[in-house]
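In: Structure of the sequence below:
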Amino acid sequence: MTNEPEYELQLQNLQYYEQRNCKRADLPLDDQSKSRFVRAACYLESLPMAQNQAQTVGLLASIAENVSIAHGMSRSEATWWRTYIDLNNHYYYFKSTLVPTIFWLNYATIDFSNPASYREINAHDTELIGDIT
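Out: The predicted model follows:
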């Protein structure tokens, strides 16, 4: 989710906010990794139960978008893309921050033992939208 500090330190920092029940007024709002981690963890705890696969991705996207770093604020740390993986149904979702579309594929249909079946895509192509399996 974030680069630094180490995961154990992220969890220690998160405990401070969890002891306060992740109250919205107490959450850190800056774009530092520690703050973004805390917000993401607290938002995740408050998500309603999704009714279907599309809603699950949408709800998770609402968190990821909230803790992203905008382009222009920091070129080296800006969020370039967001990905979501559905391990149960074998879907991989990709959202570039440079185009207004999201696309996905069913990775269970890919023959990873056969490199000839691979294809290359431009993940920032505005024509890529929806299921590209």
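In: only C-alpha atoms for contact and neighbour calcs from this point on.
Out: Fine.
In: So which elements touch the helix or strand that Ser62 is a member of?
Out: Taking DSSP states H and E as the criterion, the element that holds Ser62 is helix 53-66. On a contact count with 3 or more C-alpha pairs under 8 Å, 6 or more residues apart in numbering; DSSP states H and E, helix 53-66 meets helix 33-46, strand 81-86.
In: Here is the second sequence; please produce its structure so I can put it next to the first one:
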Amino acid sequence: MRHLTKLLLASVAICAFAVSAEEVTVTKELQAAMQDIAVHSKVVTVDGSGVNPGNFKQDSDSATLQIVMLAKPSDGAAQVSSDGEVIFLQKDTSEKEQQSLFATAFYLKAKAREAASQPAGVHSSP
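Out: As a prediction, the model looks like this:
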């Protein structure tokens, strides 16, 4: 658990940088939301035996960030769910990639929070 806490803190430090392969502009408001999510998310480790990113049933609690430790390489690549609620890891996922996955998850969760707080019909640019 201490290792995940270190990853969480390291992820907060890189929130100002690109969070994926493509360039992403992170506003100060979005960065603040990402940091708030990083600090207040409950990180839950889930046994990945018998699951893969395609068949995993995530919890319905947006206050949690589920970390699924995939059992074998054929279960899928390390990745973040499209809503940022789940991070799938392989046992050999590098620390740098783990940090990037955490930052991506916080970014996606912050974008979802931002979209949910806007009045209907108002959309922010991607």
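In: And the TM-score between these chains?
Out: The TM-score (TM-score structural alignment, normalised by the length of structure 2) is 0.29; 63 aligned residues with a C-alpha RMSD of 4.3 Å.
In: just to revisit the earlier point, can you point out the buried residues in the helix holding Ser62 of structure 1?
Out: Applying a neighbour-count criterion of 16 or more other C-alpha atoms under 10 Å, the buried positions in helix 53-66 of structure 1 are 56-57, 60-61, 63-64.
In: That one relative to strand 81-86, how many degrees between them?
Out: Orientation check (axes from the mean of the first three to the mean of the last three C-alpha atoms, to 10 degrees): helix 53-66 of structure 1 against strand 81-86 gives 150 degrees.
In: hang on, the earlier thing: I'd like the helices and strands packed on helix 53-66 of structure 1 written out as TSV, with distance to Asn13 of structure 1 added.
Out: What follows is these, written out as TSV (distance: least, C-alpha to C-alpha, whole Å):
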stretch	distance to Asn13 of structure 1
helix 33-46	7
strand 81-86	24
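In: still on that earlier bit, now, among the buried residues of helix 53-66 of structure 1, which is nearest to Arg82 of structure 1?
Out: If you rank the buried residues of helix 53-66 of structure 1 by distance to Arg82 of structure 1 using C-alpha to C-alpha, Ala64 comes first, at 7.2 Å.
In: Which strands or helices does the helix of greatest length in structure 2 pack on?
Out: Among all segments of structure 2 classified by DSSP state H, the helix with the greatest residue count is helix 95-117. Where contact means 3+ C-alpha pairs under 8 Å, 6+ apart, helix 95-117 of structure 2 is packed against helix 2-13, helix 28-40, strand 79-80, strand 86-89.
In: Dump these into a markdown table; add distance to Gly48 of structure 2 and mean neighbour count as well.
Out: Rendered in a markdown table, the data for those read as follows (distance: least, C-alpha to C-alpha, whole Å; neighbours: other C-alpha atoms under 10 Å):
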| stretch | distance to Gly48 of structure 2 | mean neighbour count |
| --- | --- | --- |
| helix 2-13 | 16 | 15 |
| helix 28-40 | 23 | 18 |
| strand 79-80 | 13 | 22 |
| strand 86-89 | 9 | 24 |
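In: about what we covered before: can you tell me which of the helices and strands packed on helix 53-66 of structure 1 is most buried?
Out: When the helices and strands packed on helix 53-66 of structure 1 are scored by mean count of other C-alpha atoms under 10 Å, the highest mean neighbour count falls to helix 33-46 (a mean of 19).
In: Okay, angle between it and helix 53-66 too, please.
Out: Interaxial angle of helix 33-46 of structure 1 relative to helix 53-66 (the same axes, to 10 degrees): 150 degrees.
In: Which strands or helices does helix 33-46 of structure 1 pack on?
Out: Applying 3+ C-alpha pairs under 8 Å, 6+ apart, one finds that helix 33-46 of structure 1 contacts helix 7-18, helix 53-66.
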